[in-house]
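Engineer: Can you look at this prediction? I've put the sequence above it.
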Amino acid sequence: MNRLAGHVLGLLPALYLVLLGFFDGLGANPIEWLTRNTGKWALILLLASLAVTPLVKGGGKVGLGAKIIKFKKIMPWRRLLGLYAFFYALLHFSVYLIFDLSFDFSFLWADIQDRPYITVGFLAFVILLALALTSSNYSRRKLGRHWVGLHKSVYVADALVLLHLFWLIKADFYRFWWYAGVYIGLMAFRFLAVKL
């Protein structure tokens, strides 16, 4: 698996959204549909990026017929998946800002102050923005040991995204608990790995 394959996989959801829009397949409320689905893919890719290290450190490998795939080969995908998570988070935020708020930042500030799910969602977006801007090798060299501490905040961002989702869901909590279960499992692995 190379970087080209990673880019293709990362862009497939966006291509799917574009095709649905082109063929008028976004439903009766396309803005709500776009907001929901860009947010969904941001969360999925964020969880996928967090899963890379446990898979690699777990020393796992999977057999596909006569071929063995070692999970350590996916380590370069961690940063790529994180950047695509930010890409979909940016789309999610942009749809909300442009179509819901008509690019009025006073409305944005009011929502951040008055609506808890907007507050935590915006905080998560700010964290992901900081991580995306400092994701390069140059930033890692310049920030030194502070870079590691900064990028550990991805776990906080993910928790905030889950809280954002929890406050938004009116029914169908199964989906939330599935995402939360994956996150809790990844955090448990991280805690145990530190203890061992």
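Structural biologist: In hand now; what should we look at?

Engineer: use CA for all of it now, contacts and neighbours both
Structural biologist: Fine.

Engineer: Can you list the buried residues in the longest helix seen in the chain?
Structural biologist: Longest helix in the chain, counting residues (DSSP state H): helix 30-57. Across helix 30-57, burial judged by 16 or more other C-alpha atoms under 10 Å covers 34-35, 37-43, 45-56.

Engineer: can you check stretch 176-195 too?
Structural biologist: Across stretch 176-195, burial judged by 16+ other C-alpha under 10 Å covers 180, 183, 186-187, 189.

Engineer: then this one, side by side with the first:
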Amino acid sequence: MFKFFPLKEKGFFAENDDELMKHIQKGDHNAFSNLVHRHSSKCYSIAYRFTGNVCDAEDVVQYAFFKIWQKPDLWQKKHNTKVSSWIYKIITNRCIDISRKRTPSGNLDLDRISSAGISCEEQLAINEKHRMLENAIANLPINQRTALNLCFYEDISNKDASEIMNLSTKAVQSQIMRAKKNLKEMLRNYHDSKK
């Protein structure tokens, strides 16, 4: 899995992300390292859920943090946006840009699925179900996929997801409900076609 390793400097600690961003806006490398350390795992997870590919997810995270370092003034406290929501929005937007440039392949890295204690046949069945679900998610409309990934898989609150997606909280909830309905229908159609 993709990991960032923070710079070590004794004595540097920021209570919150807002404080880190103030230091980053002044060019503080250690504050930036702290921010990366705090958010890189969640960013990678979001990017991986969107892209289904380790290399693409790593590229997205690297792009986002590079953008934050190059243009930290894009985040402004007066806009009342949480730093984490701003970062996740950069990640999400980059993933959407990538997904628009290519069609879904459904090639998820299956080595992340544990096979301990089950037979080969059971593992194959699990892999097939997983592949089928990931393909169905990849074929959802982008807003439904984004809402589902952020709220369900990444456990981001609907309120924070609404900031990231530039939608109202009710619209995010609606996108999640539509996504679930569409997934149910896609999976039903898949099962019906196998009969």
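Structural biologist: Here it is on my side, so go on. The structure presented is a predicted model; accordingly, all values stated were derived computationally and were not measured.

Engineer: Can you give the structural similarity as a TM-score?
Structural biologist: The TM-score (TM-score structural alignment, normalised by the length of the second structure) is 0.34; 115 aligned residues with a C-alpha RMSD of 5.4 Å.

Engineer: on that earlier part again, just put the buried residues of stretch 176-195 of the first structure in CSV and tack on secondary structure and distance to Lys70 of the first structure.
Structural biologist: Formatted as CSV, these follow (DSSP: H, G, I helix; E, B strand; the rest coil; distance: C-alpha to C-alpha, whole Å):
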residue, secondary structure, distance to Lys70 of the first structure
Ala180, helix, 27
Tyr183, helix, 23
Leu186, helix, 19
Met187, helix, 22
Phe189, helix, 19
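
Engineer: and those, which two are the farthest apart?
Structural biologist: Ala180 and Phe189 (14.2 Å; C-alpha to C-alpha).

Engineer: Count residues in the vicinity of Tyr16 of the first structure, would you?
Structural biologist: For Tyr16 of the first structure, the neighbour count with other C-alpha atoms under 10 Å is 11.

Engineer: what's the nearest residue to Gly63 of the first structure if we skip its chain neighbours?
Structural biologist: Ile69 (6.3 Å; C-alpha to C-alpha, 6 or more residues apart in numbering).

Engineer: and that neighbour, helix, strand or coil?
Structural biologist: With DSSP: H, G, I helix; E, B strand; the rest coil as the basis, Ile69 of the first structure sits in strand.

Engineer: separation between it and Val8 of the first structure?
Structural biologist: Using C-alpha to C-alpha, to the nearest Å, Ile69 of the first structure is found at 20 Å from Val8 of the first structure.

Engineer: Which of these two has more residues huddled nearby?
Structural biologist: Using other C-alpha under 10 Å as the criterion, Ile69 of the first structure and Val8 rank with Ile69 on top: 14 against 11.
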